[in-house]
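**Student:** Mind looking at a prediction? Sequence and model below.
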Amino acid sequence: MVKESFNDKQSLIDALKECGAVRFGDFTLASGKKSSYYVDIKKASTDPLTLKKIAREATTLIRDMHVDSVGGVVLGSVPLATAVSLESGLPLVLIRKSDKSYGTGGRFVGDVREGSKIVLLEDVTTSGGSVKDAIEAIRAEGAIVEAVVTVVDRESGASENLASMDVKLVPLVRASELVSSPQ
């Protein structure tokens, strides 16, 4: 298996910037914190070339994890998890924020079985709070989550918060690499 090289990471950084996913200025994040940059992965996930690059990079990492499926929390991670599912050939699991009360109901779209190993995809992680609930829901069904692959880790506590749940955060790009890389 080919490990990630600097050129792969730099190519992803360049693609994120070229598609307009990285913007500099004064921003207020969902957490309420202020930031001098904003990462809008929705821009990347709606750009076919950038989405394909993300899927390839994530798939390279996921292959070494020996998982049964890839998952994403509705709605932000759906394009990422779908692209990785297509690239890797692994089944897809979508996790709703709460149970659906109509139709077939439930919290999951796709198979979440006892003992199955699921890796979650995230767009941008700050504290890891949004994915923690999904991990708890999956574990409540007896499935296993040991890792979350994120496109961009803002390096604001997500790694430590997920580690407290025995989950490893695996970033494709760290914010420090993204903002220090030449424009």
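**Tutor:** Arrived safely. Residues are numbered from 1 along each chain as shown.
**Student:** make it CA atoms for all contacts and neighbour counts henceforth
**Tutor:** Will do.
**Student:** ok, which stretches of the chain are strands?
**Tutor:** Applying DSSP state E to the chain gives strands spanning 22-28, 34-39, 69-73, 92-100, 106-109, 118-125, 147-153, 168-174.
**Student:** May I see those strands organised as JSON lines, with distance to Thr82 added?
**Tutor:** What follows is those, written out as JSON lines (distance: least, C-alpha to C-alpha, whole Å):
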{"stretch": "strand 22-28", "distance to Thr82": "22"}
{"stretch": "strand 34-39", "distance to Thr82": "20"}
{"stretch": "strand 69-73", "distance to Thr82": "8"}
{"stretch": "strand 92-100", "distance to Thr82": "7"}
{"stretch": "strand 106-109", "distance to Thr82": "12"}
{"stretch": "strand 118-125", "distance to Thr82": "10"}
{"stretch": "strand 147-153", "distance to Thr82": "14"}
{"stretch": "strand 168-174", "distance to Thr82": "17"}
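**Student:** looking at these, which is closest to Arg139?
**Tutor:** Between Arg139 and these, the shortest separation by C-alpha to C-alpha is 9.9 Å, and it involves strand 118-125.
**Student:** Packing partners of that closest one?
**Tutor:** Counting contacts by 3 or more C-alpha pairs under 8 Å, 6 or more residues apart in numbering; DSSP states H and E, strand 118-125 is packed against strand 69-73, helix 78-88, strand 147-153.
**Student:** what's the nearest residue to the spatially most central residue of the chain if we skip its chain neighbours?
**Tutor:** Centroid-nearest residue in the chain, with C-alpha atoms, centre = their mean: Glu122, separated by 1.8 Å. Leaving aside its chain neighbours, Glu122 sits nearest to Thr150 (4.5 Å; criterion: C-alpha to C-alpha, 6 or more residues apart in numbering).
**Student:** One more to weigh against that first structure:
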Amino acid sequence: MTRGASISQSLKQEIMTGIYQNGMLLTSKRDQPEGWTLVSGLWSPFYIQLRLIGSFPRVLRLAAEAMSLLIEERAPHVNRLVGIAFAGVPIATAVSLDSGLPACHTRKLAGVRTEGDLSETLSAYGQHSLVEGQLEDGDRLCLVDDLVTGMDSKLVARSQVLKEVERRGLTNVRCDDIVVLVDRQQGARERAGKEGLRLHSVIDFVDEGLPLLEDSMGQEEYALLMQYLESPESFQNR
């Protein structure tokens, strides 16, 4: 995988337009007037659901191309991908086909949301594999997922991978890179840095993603989302 190119704005534009037009970015103006209450408890006038991306092969192919370029540019040392179950699995497979990098994936562990939950679950998990696929001594792994908001699910996945590395008796394996299609820009990059990890995103939603959709959205719809992103606290207590 050596193409020597960066991700173009036109490629990002195609990806974001595909996400919006195919209902992977929902808004209260177009899709659900009551909006959404996020896991954090905050109300939001938009919702990103990239788990559907496998249903839209063209968008998935474009995403894979962009993520392959991103890995080549920002993390050329990576030699193996690890898709985070469930949304990251088809994406990691697509990136693998585009880049030639081999891929494996984490297993979904019921009820595990934090590293503390993971520790409790592993004590009763037995000898079932935590990662499906081949891992080798000296691997430089990159976690692959659709979206990042906070970092909890990524930290859990990394801990899960490193535990599996330990179980298999492998040595000199690093898992310090994470690549996502969209970063909601809600503090994940800063948290990753504090953990000594490198978070790479194709599209930063606030700075790039939404502005790329200005011509695709209705004027009121676009203005609402921009106002929310500038001051989400003013939209609460609805």
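**Tutor:** Done, it's in. Since we're looking at a predicted model, the values are computed, not measured.
**Student:** Provide the TM-score value for the superposition.
**Tutor:** Here the superposed chains carry a TM-score of 0.89, computed using TM-score structural alignment, normalised by the length of the first structure; 182 aligned residues with a C-alpha RMSD of 2.0 Å.
**Student:** related to what we said a few turns ago, what residue of the second structure matches up with the residue nearest to the centre of the first structure?
**Tutor:** When the second structure is aligned by TM-score structural alignment, Glu122 of the first structure is paired with Asp145.
**Student:** How about the contacts made by the aligned residue in the second structure for Glu87 of the first structure?
**Tutor:** By TM-score structural alignment, Glu87 of the first structure lines up with Asp98 in the second structure. Neighbour list for Asp98 of the second structure: 64-65, 68 [criterion: C-alpha atoms under 8 Å, 6 or more residues apart in numbering].
**Student:** now for Glu65 of the second structure: what does it line up with in the first structure?
**Tutor:** Under the alignment (TM-score structural alignment), Glu65 of the second structure maps onto Arg56.
**Student:** and its match, how far is that from Met165 of the first structure?
**Tutor:** 27 Å (C-alpha to C-alpha, to the nearest Å).
**Student:** more crowded one of those two?
**Tutor:** The neighbour comparison of Arg56 of the first structure against Met165 (other C-alpha atoms under 10 Å) goes to Arg56, with 18 against 13.
**Student:** what's the nearest residue to the more buried one if we skip its chain neighbours?
**Tutor:** With C-alpha to C-alpha, 6+ apart as the criterion, Arg56 of the first structure has its nearest non-adjacent residue at 6.6 Å, and that residue is Glu87.
**Student:** and Asn7 of the first structure, how many residues sit next to it?
**Tutor:** With other C-alpha under 10 Å as criterion, Asn7 of the first structure counts 9.
**Student:** which residue lines up with it in the second structure?
**Tutor:** Superposed on the second structure with TM-score structural alignment, Asn7 of the first structure falls opposite Ser10.
**Student:** Please report how far Arg107 of the first structure lies from Gly128 of the first structure.
**Tutor:** Look at Arg107 of the first structure and Gly128 of the first structure: by C-alpha to C-alpha, they are 20 Å apart.
**Student:** how about the closest residue to Lys52 of the first structure other than its chain neighbours, what does it touch?
**Tutor:** Among residues not flanking Lys52 of the first structure along the chain, Ala83 sits closest, at 7.0 Å (C-alpha to C-alpha, 6+ apart). By C-alpha under 8 Å, 6+ apart, the residues touching Ala83 of the first structure are 51-52, 55.
**Student:** With neighbour count and distance to Ser77 of the first structure as new columns, can the residues you listed be given to me in a markdown table?
**Tutor:** Putting the contacts of Ala83 of the first structure into a markdown table (neighbours: other C-alpha atoms under 10 Å; distance: C-alpha to C-alpha, whole Å) gives the following:
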| residue | neighbour count | distance to Ser77 of the first structure |
| --- | --- | --- |
| Leu51 | 23 | 12 |
| Lys52 | 18 | 14 |
| Ala55 | 23 | 12 |
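**Student:** hmm, which of those are common to the second structure?
**Tutor:** Retained in the second structure by both residues aligned by TM-score structural alignment, their matches' C-alpha atoms under 8 Å are the following of those: 51-52, 55.
**Student:** wait, which of those is closest to Pro79 of the first structure?
**Tutor:** For these, the nearest to Pro79 of the first structure is Leu51 (8.2 Å; C-alpha to C-alpha).
**Student:** ok, now which ones touch that closest one?
**Tutor:** Leu51 of the first structure touches 44-45, 80, 83, counting by C-alpha under 8 Å, 6+ apart.
**Student:** longest single helix anywhere in the first structure?
**Tutor:** helix 48-63 (DSSP state H).
**Student:** That one vs the second structure - mean distance after superposition?
**Tutor:** Compared with the second structure after the fit, helix 48-63 of the first structure shows a mean deviation of 0.7 Å (mean C-alpha distance after the TM-score superposition for the first structure).
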